[in-house]
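Q: build me a structure from this.
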Amino acid sequence: MERLKRILSRVLFPGLAIVILCVCLTAVLLVYVFAFQQEDSFIAYPSYLFSAYTLVIACIWIAGEAGSAKKNLELRIRKIAVLDRCLTDIAFRTHVSLYLSLGINVLYAAMKMVSGVCYHSVWFGTLSVYYLLLALMRFSLLRQAGRSAFGQDLISEFRKYRLCGCMLLLMNIALSGVVILVIRKNEGFAYVGYLIYVMALYAFYTIITAAVNVIRYRKYNSPVMSAAKVISLAAALVSMLSLETAMLAQFQRKENPELFRKVMTGATGSGVCLIVLGMALYMILHATRQLRKLDGSQSHTKVSKETEENK
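A: Predicted coordinates for the structure are as follows:
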């Protein structure tokens, strides 16, 4: 068994010199096979197998180097006190992300408001209202975070959590207005050149990260943390909707482009609105149930203390 492990280790981890040699030999073999039309010759299939093996050991080597680079980078980051605290202190990282998100939301809302006034666009004005509501929610969460540590004052945190759910309902009205405007007035985003691909990568990254964080941060038992991640998910959903309007405008179909655009935007917009509505209702109902439990437990504790004092 140990001998088999050593053989596999040598086969899969041959060292950098052999990896480079295999890559060069694979390139020569494949060029010979395809350039001289030798796909059916006796050397073709061994070349394919050897190229597959080369791909495997090259990927293993790259993954190992990437892991080493990640460890070195993490060690360097940990030497900087602020960055080290961001990596290790969840509460501090949540504070920082809330401050950054609040600043970005205010700036983005102001830009959309100015664009709406300059271009007489109700579309930009509605988006401005949406991002202002996001900023208000994040400001409310920051005020709560400044009063006590995350997870310490659950009653206050659940009240903020429920308030954010109520504000999400208002945001859903603004979001529904955005979808209706996109469909009726045929308005939307437009990006210059290849910028749309950059925005697509950013939108997919934010939606995946936000969805993962909503689930991950539930284990910290802090309603404020959970609310912050739900807000990020709501913002990411709007980014995806905005990306779709831009992509539909840039890559239009030749047949019935307006009809296709309206159907796709209406379907995606309705889905986003339903998701935001579901999150808002869950936050309101869940916070209300938890507050009733906490109020009941506090009342029971007070009665127990009064009974003991009377005795």
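Q: rest of the way, CA atoms for contacts and neighbours
A: Fine.
Q: other SSEs contacting the longest helix anywhere in the chain?
A: With DSSP state H setting the assignment, residue counts place helix 257-310 as the longest helix in the chain. Under the contact criterion of 3 or more Cα pairs under 8 Å, 6 or more residues apart in numbering; DSSP states H and E, the helices and strands touching helix 257-310 comprise helix 154-185, helix 223-250.
Q: the helix or strand just after the longest one packs against which elements?
A: As assigned by DSSP states H and E, the chain's next helix or strand after helix 154-185 is helix 195-216. For helix 195-216, the elements it packs on are helix 223-250, judged by 3+ Cα pairs under 8 Å, 6+ apart.
Q: list the buried residues of the helix it packs on.
A: For helix 223-250, the buried set under the neighbour-count rule, 16 or more other Cα atoms under 10 Å, comprises 223-249.
Q: to check against the first, give me the structure of this:
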Amino acid sequence: MKNNGRAAHFLRIWREDYIYQTLMSSAVSLGCTALFACYNAYLGVHYGSVWHGTIGIFYLLLMVIRGIVLLTEKRNQMRLEAEQNRCRRRTFFISSVLLLLLDLALILPISMMVVLDKPVSMGLIPAIAMAVYTTWKITMASIHIGRQRRRSGGNILVKELRTVNFIDALVAILTLQNTLIMVNRTTPDKNTMLPLSAVSSALIYGVIVGITVQMFRKGFRQANRQQT
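A: Modelled structure (predicted):
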């Protein structure tokens, strides 16, 4: 009965407290990101794969951004509101620099995906499973990126976490696109998808840079308002 009560209490908080929901889901994502970073780093070193090495750097930066945001919010539980806002602004400035580096780190792996130079060692069934996962990921990220405007409570770091989740989902779309192309291509027509891959990859990367810049602009504006 006690366990059932705890589960019911957790579900109620999960439904009603958007900030708590964001932090908990980001904690789970942090664990998954750490696994992706280690996995790609291993493949990069073991097989000498530049693509896996660079995408491993992307996941490492993603893990650090989520980690410092979650650590700040955990420590803020024991701080006064004014101190909480000050610590959030400081963490936002640091993580913004890391997010800029993250965008730059994507240039090389995206360039390699554009020319279909990404190593693939999976069949069609795992690729379809990856498609289902990516669809779920981008759907949830899109829903929350819209809800954050109404339910973030002015918490600048919650908004940043949702933006980072959306960028993560967009990168998953890029990886899925090129994985499906390479799984299904044959030698005679290996370059026929190059124009489509180049255009779609450029568009998605443009969206990533665009939402990063928008987050910077809104975040710094909010931080300046809190200081005055």
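Q: what's the closest of the helices and strands packed on helix 257-310 of the first structure to Leu127 of the first structure?
A: In terms of Cα to Cα, the element of those nearest to Leu127 of the first structure is helix 154-185, at 6.9 Å.
Q: report the distance from that closest one to the chain centre.
A: Between the centre of helix 154-185 of the first structure and the centre of its chain there are 19 Å (Cα atoms, centre = their mean, to the nearest Å).
Q: between that helix and helix 257-310, how many degrees?
A: For the pair helix 154-185 of the first structure and helix 257-310, the angle between their directions (axes from the mean of the first three to the mean of the last three Cα atoms, to 10 degrees) equals 170 degrees.
Q: just to revisit the earlier point, of the helices and strands packed on helix 257-310 of the first structure, which is nearest Ala66 of the first structure?
A: Put simply, out of those the one that sits nearest Ala66 of the first structure is helix 223-250, at 28.8 Å, with distance taken as Cα to Cα.
Q: that closest one against the second structure, how far on average?
A: After superposition onto the second structure, helix 223-250 of the first structure sits on average 0.8 Å from its aligned residues (mean Cα distance after the TM-score superposition for the first structure).
Q: still on that earlier bit, make a markdown table out of the helices and strands packed on helix 257-310 of the first structure and add distance to Ser304 of the first structure.
A: Output for these, formatted as a markdown table (distance: least, Cα to Cα, whole Å):
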| stretch | distance to Ser304 of the first structure |
| --- | --- |
| helix 154-185 | 20 |
| helix 223-250 | 28 |
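Q: right, so of those, which gets closest to Lys70 of the first structure?
A: Each of these has some distance to Lys70 of the first structure by Cα to Cα; the shortest is helix 223-250, at 26.0 Å.
Q: so that closest one matches what in the second structure?
A: Counterpart in the second structure of helix 223-250 of the first structure, with TM-score structural alignment as the criterion, is residues 156-183.
Q: what about the matching stretch, distance to the chain center?
A: 6 Å.
Q: distance between stretch 247-267 of the first structure and the chain's centre?
A: Per Cα atoms, centre = their mean, the displacement of stretch 247-267 of the first structure from the mean C-alpha position of its chain is 26 Å.
Q: please enumerate residues in contact with that stretch?
A: 179-180, 182-183, 186, 188, 190, 196, 241, 244-245 (Cα atoms under 8 Å, 6 or more residues apart in numbering).
Q: which of the helices and strands packed on helix 257-310 of the first structure sits closest to Leu12 of the first structure?
A: Among these, helix 223-250 comes nearest to Leu12 of the first structure, with 40.9 Å by Cα to Cα.
Q: okay, the angle between the closest one and helix 195-216?
A: Going by the same axes, to 10 degrees, helix 223-250 of the first structure is angled at 150 degrees with respect to helix 195-216.
Q: most centrally placed residue in the second structure?
A: In the second structure, the residue lying closest to the centroid (Cα atoms, centre = their mean) is Asp168, at 2.6 Å.
Q: the second structure: which residue goes with Arg143 of the first structure?
A: For Arg143 of the first structure, the aligned position in the second structure is Leu71, judged by TM-score structural alignment.
Q: typo on my end, it should be Glu157 of the first structure
A: Using TM-score structural alignment, Glu157 of the first structure pairs with Arg88 in the second structure.
Q: give me the number of residues near that match?
A: 21 (other Cα atoms under 10 Å).
Q: re the thing from before, what's the neighbour count on the match of Arg143 of the first structure?
A: Applying other Cα under 10 Å, we find 11 residues neighbouring Leu71 of the second structure.
Q: swap in Val192 of the first structure?
A: 7.
Q: how far away is it from Ser242 of the first structure?
A: Taking Cα to Cα, to the nearest Å as the measure, Val192 of the first structure and Ser242 of the first structure are separated by 15 Å.
Q: just Ile196 of the first structure next, same as before
A: The value you get for Ile196 of the first structure to Ser242 of the first structure, if Cα to Cα is used, is 11 Å.
Q: now swap in Ala234 of the first structure and tell me
A: Taking Cα to Cα as the criterion, Ala234 of the first structure is separated from Ser242 of the first structure by 13 Å.
Q: that's all I had, so thanks and see you.
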